[in-house]
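**Student:** Provide a 3D model corresponding to the input given below.
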Amino acid sequence: MQSNTEPVVQIVAEIGRTLGYPPEAIPTQIDEKRTAEVLGVKVSTLTNWRTTGRYSLPYIKVGRLVRYRVTDLAQWIAKRRQGAEG
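**Tutor:** Predicted coordinates:
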């Protein structure tokens, strides 16, 4: 049986592979472009989600810069996973 953190750790590794990072060098935060790449959406879609509150995908904003923590992204993806486990 998997613990609650195992799927998140696996998703973080998948995100790293998707973006071309070696397992030991997965960044803590990624920008909008890379987040959109991971999710298979456009950057404008992420902007829309943030401004409308459509999805509660956590982000960090400093001035004009928007960043997403890879662990937050992995948790968000894990919560949305559909289908039977097992």
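**Student:** From here on, just use CA atoms for contacts and neighbour counts.
**Tutor:** Will do.
**Student:** what's around Arg50, how many residues?
**Tutor:** Arg50 is flanked by 15 other residues according to other Cα atoms under 10 Å.
**Student:** I'd like the structure of this one too, to check against the first:
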Amino acid sequence: MTDHTPGPAHTAEPTPQLLTIAEAALLLRTPVATLRYWRHLGTGPRSFRLGRRVVYRRDDLQSWIDACRHHGASTGT
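**Tutor:** As a prediction, the model looks like this:
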């Protein structure tokens, strides 16, 4: 009998790496409208279009959060 150990493609991933704007808003606890406004201004977390959808990479969101935290810490807020 062969061992059927699932490879990386078969493991259940608890969180997707690409998030929709609604999922990103939930993660950031920010209204979707705010994310759209930031995108319009060219600020906020990095996003891109995938077909007709605007998506966010989870790593980019975390990097943006970290940058905001470090910026706030350096200014004393």
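**Student:** Now do the helices in the second structure.
**Tutor:** Secondary structure of the second structure (DSSP state H): helices at 21-28, 32-41, 58-75.
**Student:** Which stretch of the first structure lines up against the shortest one?
**Tutor:** The alignment of helix 21-28 of the second structure onto the first structure (TM-score structural alignment) covers residues 32-39.
**Student:** What's Gly16 of the first structure aligned with over in the second structure?
**Tutor:** Checking with TM-score structural alignment, Gly16 of the first structure has no match.
**Student:** Which helix or strand contains Gly16 of the first structure?
**Tutor:** If you go by DSSP states H and E, Gly16 of the first structure is part of helix 5-19.
**Student:** In terms of secondary structure, what does that helix contact?
**Tutor:** Judged by 3 or more Cα pairs under 8 Å, 6 or more residues apart in numbering; DSSP states H and E, helix 5-19 of the first structure is in contact with helix 32-39, helix 70-80.
**Student:** What span of the second structure is the longest one aligned with?
**Tutor:** Which is helix 70-80 of the first structure. Helix 70-80 of the first structure corresponds to residues 58-68 in the second structure, going by TM-score structural alignment.
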